[in-house]
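>>> Sharing a model prediction with you, sequence too.
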Amino acid sequence: MKSTVEQLASTRVKITVEVPFEELKPDFDRAYKALAGQVNVPGFRPGKAPAKIIEARVGRGAVLEQVVNDMIPARYSEALTENDVNPLAQPEIEVTKIEDNDVVEFVAEVDVRPEITVPEASSLDIEVPELSTSDEDIDAELDNLRARFGTLTGVERAAKEGDFLSIDLSATVDGEPVPEATTEGLSYEVGSGTLLEGLEDAVQGLSAGESADFTTKLLAGEHADKDASVTVKVNSVKERELPEADDDFAQMASEFDTIAELKENLGEQVAERAAGEQAEAVRDAVLEALLEKADFEVPEGVVDAEAHQQIHNIFGEAAHDDSTIDSVLEAQGTSREEFDAEVRQGAERSVRTQLLLDAAAEGREDLEVGQDELMQHIMFQAQRNGMDPNQFLQQVVQNNQIGAIYADVRRSKALAELILGANVKDTAGNEVDTEKYFGAAVESEESDASESDAVESDPAEGDEK
């Protein structure tokens, strides 16, 4: 077999493969055997007819078609390895020559990874918000906890923010009632802003038994995007009474005996959450800096596939129904053009990020993903999706997603190493201890290196959507 590669663009190549007939004898044998099982030849048991008789029955063309179709996948894979080509998607293959008893030629065009120079981590100067917590933060956390144990009490006064109302709603469009916008006894928290636009202003200041009218645009249904005249009636007004923040409350709401111990624990939670937010800010800022410094093209076909996948993730089975998508977007006040542009921008960024971090990982031969790391990530994803870990793992294996998960973990580790090498300070000029946030991901390489051989997967497969 002979193969050559032509660079069509920085992200696309054409591979030409020539296979002489003398290399196809095993392929012909398999083709004759397969065709023999499909053709009934008088005088021969099924599958036992000689090759010449099979060829006479089905024609030489059918035999050649079977041979060519069967041999292409293996010869294509061999050409990829031979020419060190890293594909990012499925190829477009065309058979360009079949000269019987001489040669078969086919060409494959495929998107490939561009050449990427990963910026030096030491060249990245990153600034993130200062890590700080205050007594107000702890008090707010305590108030949230108290609210969970609060009680609602009816009051005879006008409604204000934070009150809970029982309301009736009725709407008309051009004087005609709108049944789907009519309801009774609906519970609503003033200030939540979760219902119709204009409702907040209408209910504030109303007491039980009072009504108000306002105009708003309906978001869905037969009258979507039309102005509706809405009447809201307040049936009752209730305020939430919070329990006293004392030792009795601490014992009721937690495992602590005193309010001081509870507040200390809440302070630790607030600090931990703030640290998590700072770590996320570091990660995002380093990644953004890397993407700004790294200049490379992304394959359009791969971006198209990623955009299609994102649309499917948003709309599910309705992703193929343009009319449904258009009506949903119209109800949300956006156009299909704006939506498609936003999705494509996100898809391009996602592909660019994957390619950059793959290049960073490949620059480190000692960066491995151990079996424990892979399983931990799978368990985390199972928990995140609310699934039984064993069931989720079975689904991952059935859908052939191990390679994609392996690639995700590997990229995360590559980014962690880049973060550790970056210059990160907060807005107050203090150096941020990135080791505290990301050191564990890198340290696990040595402990898991001996187990990584158990994971046989091509990370490139994880890029195919």
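Here it is on my side, so go on. Residues are numbered from 1 along each chain as shown.
>>> alpha carbons only for contacts and neighbour counts from here, please
Fine.
>>> what helix or strand is the residue nearest to the spatial centre of the chain on?
The residue lying closest to the centre of the chain (CA atoms, centre = their mean) is residue 310, at 7.5 Å. If you go by DSSP states H and E, residue 310 is part of helix 300-315.
>>> repeat for residue 228
strand 227-241.
>>> Any buried residues in that strand, and which?
For strand 227-241, a neighbour-count test (16 or more other CA atoms under 10 Å) marks 227-239 as buried.
>>> And stretch 183-195, by the same measure?
Within stretch 183-195, the residues that count as buried by 16+ other CA under 10 Å are 188, 189, 190, 191.
>>> How far does stretch 363-375 sit from its chain's centre?
21 Å (CA atoms, centre = their mean, to the nearest Å).
>>> hang on, residue 278 packs against residue 127?
No. Using CA atoms under 8 Å, residue 278 makes no contact with residue 127, being 10.6 Å away.
>>> picking that back up, what separation do you get for the residue nearest to the centre of the chain and residue 248?
50 Å (CA to CA, to the nearest Å).
>>> can you check residue 420 too?
From residue 420 to residue 248 the distance is 46 Å (CA to CA).
>>> cool, and residue 124?
Distance check for residue 124 against residue 248: by CA to CA, it reads 52 Å.
>>> which of those two has more neighbours?
Set residue 124 next to residue 248 and count neighbours by other CA atoms under 10 Å: residue 124 wins out with 20 against 14.
>>> What residues sit buried inside stretch 84-93?
By neighbour count with 16+ other CA under 10 Å, stretch 84-93 contains the buried residues 85, 87, 88, 89, 91, 93.
>>> And the helices in the chain?
Assigned by DSSP state H, the chain shows helices spanning 25-36, 51-58, 60-83, 135-148, 199-203, 247-253, 259-293, 300-315, 322-331, 336-362, 371-384, 389-398, 402-421, 434-448.
>>> looking at those, which is closest to residue 428?
helix 259-293 (13.5 Å; CA to CA).
>>> what's residue 348 in contact with, if anything?
298, 303, 306 (CA atoms under 8 Å, 6 or more residues apart in numbering).
>>> hold the first one in mind and look at this next one:
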Amino acid sequence: MKSAVETLNPTRVRLTVEVPFEELKDSLDAAYKKINQQVTVKGFRKGKIPARVIDQRFGRGAVLEEAVNDALPKFYTEAVNEAEVNPLGQPEVDITELKDGELLSFTAEVDVRPTIEIPDYSGIEVEVDAIEVTDEDVEKSVEQLRERFASTNPVERAAVEGDVVTVDLTAKVEGEVLPDGIADGVSYTIGSGELLDGIDAAVTGLEAGGEATFTSELKGGSAAGKEAEVTVKVTAVAARELPELDDEFAQMASEFDTLDELKADSRKRLENMKQFDQATQAQERVLEKFLELAEIPVPEKLLEDEVNTRKHNLEHHQLGQMGLSLEKYLELQGKTVEEFETETKEQAVKGIKTQFLLDELVSKEELNVEQEELTEHLFRRAASSGMSPDQFAQAVVQGGQVPMLVGEVARGKALAVVVEAAKVVDTNGEVVDLSDDEDEVEAAAETVEAVTGEAEVAEEK
């Protein structure tokens, strides 16, 4: 076999391949065998029809077509390996010549990973928010804990904001009660905004036994997105009572003996959260600077596929679970279709460039993924997917996605290398040292995932 490679542009090549006919022998034999099992000829047992008879009855062309289809993937792979290119996606193959007994020639055009020069990232500087936890932050955190330990007591008065009401709901669309439009005994805290738009105004001022009707757009169910006439009947009103903020509350709500100790722990937890947010912010901004320094061409077909994948995931998975259409989502976001298309394309470009650049750095720095790192990443991904580690691991193995997980961790390690080399200061002018963060690699992997999205740049041969 002879092959040659022609660079069409930085992200696409054309392979030209010539195969001597004798190299098709195994595929020809397989083609005759396959046809033998599929057809019957009077006077011959099934599977025992001579090749010359198959040629006469069904045509030599049918055999050649079957043989070529069988052989092409192997010859294409050999040509790819010989040319030392990294194809992305499936090739566009064109058979240019097929002479029976002499020669098979074909061309294959395919997108490839571009050659990328890793820029000098040692001079990257970014600014991040300073870690500041105010007394108001601590008070708000303690108040949220206090809310969790609130008790409710029935009252015989009109409902007011903050009360917990028990209600029966009936929803009608165009005068007809929906099949799933009746719900009895629903508990709702007035002012929480957790049910239907308009319900707060409807139930405020009603006593037990009171009833009101309001119009609201349904968020889910069989008529999601439609305007409905909702009748709400209050069956009970209860007032929420918050516990006193004292040492007794601290002992009830935590492992601490005093309120001061509880507040000190809340401050420490808030500082840890802000420290994590600061590290994430640093990683995101360093990655932005790193991408700006590099020249990274993006294959058009790959970009098109990535944009379509992102749209599909948003529309059929994320929005589908919330009962929202794309049109309603854009309306809630205040975006036009054109703005959405532009934003999605920009995100896709950034995701592809991030994968290309960090993968190149992984290769250059010879970064390896340890089993412990992969296990930690698997545990986190399992938790975020709502599956047990064993279930998630089984799904990953069965889906052939282990290389994808390894790639995610490796890119996280690559980004961590760049972040460690960068100068990070906060808004107070203080240098931020992220090198002591034990979870730096895993946090960086999360940052990369957020940019690259669910779709992986697949290399296929």
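That came through, no problem. Source: prediction; values computed, not measured.
>>> Show the buried residues in the contacts of residue 348 of structure 1.
298, 303, 306.
>>> Isn't the second one up against residue 351?
Yes. Using CA under 8 Å, residue 303 of structure 1 makes contact with residue 351 at a distance of 6.5 Å.
>>> separation between residue 119 of structure 1 and residue 269 of structure 1?
36 Å.
>>> nope, residue 323 of structure 1 is what I meant
47 Å.
>>> Looking at the two, which one has more neighbours?
Counted by other CA under 10 Å, residue 323 of structure 1 and residue 269 do not tie: residue 269 has more neighbours, with 14 against 11.
>>> Tell me who's in contact with that one.
With CA under 8 Å, 6+ apart, residue 269 of structure 1 has no contacts at all.
>>> any idea how far it lies from residue 258 of structure 1?
Using CA to CA, we find residue 269 of structure 1 at a distance of 17 Å from residue 258 of structure 1.
>>> Give me the neighbour count for the residue lying closest to residue 418 of structure 1 once chain neighbours are set aside.
Take residue 418 of structure 1 and drop its neighbours on the chain: the residue closest to it by CA to CA, 6 or more residues apart in numbering is residue 121, 5.3 Å away. When neighbours are counted by other CA under 10 Å, residue 121 of structure 1 registers 18.
>>> who's in contact with residue 121 of structure 1?
Per CA under 8 Å, 6+ apart, neighbours of residue 121 of structure 1: 418, 419, 420, 421, 422, 423.
>>> If we use 6 Å, what do you get?
418, 421, 422 (CA atoms under 6 Å, 6 or more residues apart in numbering).
>>> about what we covered before: the strand holding residue 228 of structure 1 - contacts with which helices or strands?
On a contact count with 3 or more CA pairs under 6 Å, 6 or more residues apart in numbering; DSSP states H and E, strand 227-241 of structure 1 meets strand 151-154, strand 164-173, strand 211-217.
>>> CSV for the ones you listed, including mean neighbour count?
Formatted as CSV, those follow (neighbours: other CA atoms under 10 Å):
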stretch, mean neighbour count
strand 151-154, 13
strand 164-173, 20
strand 211-217, 17
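>>> Spatially, which residue comes closest to residue 27 of structure 1, not counting chain neighbours?
residue 67 (5.7 Å).
>>> among the helices of structure 1, which is nearest residue 113 of structure 1?
Nearest to residue 113 of structure 1 among the helices of structure 1 is helix 336-362 (7.2 Å), distances taken as CA to CA.
>>> Tell me the mean distance between the closest one and structure 2 once they are aligned.
Comparison of helix 336-362 of structure 1 with structure 2 after fitting gives an average deviation of 3.0 Å (mean CA distance after the TM-score superposition for structure 1).
>>> by how many degrees do that helix and helix 402-421 diverge?
Counting by axes from the mean of the first three to the mean of the last three CA atoms, to 10 degrees, helix 336-362 of structure 1 lies at 70 degrees to helix 402-421.
>>> between the helix or strand hosting residue 444 of structure 2 and helix 371-385, how big is the angle?
Assessed by DSSP H and E, residue 444 of structure 2 sits inside helix 440-452. Interaxial angle of helix 440-452 of structure 2 relative to helix 371-385 (the same axes, to 10 degrees): 50 degrees.
>>> Give me the contact list for helix 440-452 of structure 2.
351, 408, 409, 412, 413, 416.
>>> go on, stretch 223-233 of structure 2?
So stretch 223-233 of structure 2 is contacted by 167-173, 210-219 (CA under 6 Å, 6+ apart).
>>> now do stretch 48-62 of structure 1
Contacts for stretch 48-62 of structure 1 (CA under 6 Å, 6+ apart): residue 32.
>>> Now do the end-to-end distance for it.
End to end - CA to CA - stretch 48-62 of structure 1 spans 18 Å.
>>> Over to stretch 35-48 of structure 1?
End-to-end distance of stretch 35-48 of structure 1: 10 Å, with CA to CA as the criterion.
>>> try stretch 448-465 of structure 1
The straight-line separation of the ends of stretch 448-465 of structure 1 (CA to CA) is 28 Å.
>>> Repeat that for stretch 14-32 of structure 1.
End to end - CA to CA - stretch 14-32 of structure 1 spans 31 Å.
>>> ok, residues contacting it?
Counting by CA under 6 Å, 6+ apart, 1-6, 51, 66-67, 101-109 sit against stretch 14-32 of structure 1.
>>> Quick one, which of those are buried?
Using 16+ other CA under 10 Å, the buried ones in the contacts of stretch 14-32 of structure 1 are 3, 5, 51, 66, 67, 103, 104, 105, 106, 107, 108, 109.
>>> Generate a markdown table for these, with distance to residue 140 of structure 1 as supplementary columns.
Output for these, formatted as a markdown table (distance: CA to CA, whole Å):
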| residue | distance to residue 140 of structure 1 |
| --- | --- |
| 3 | 68 |
| 5 | 63 |
| 51 | 83 |
| 66 | 72 |
| 67 | 72 |
| 103 | 77 |
| 104 | 74 |
| 105 | 71 |
| 106 | 68 |
| 107 | 65 |
| 108 | 62 |
| 109 | 59 |
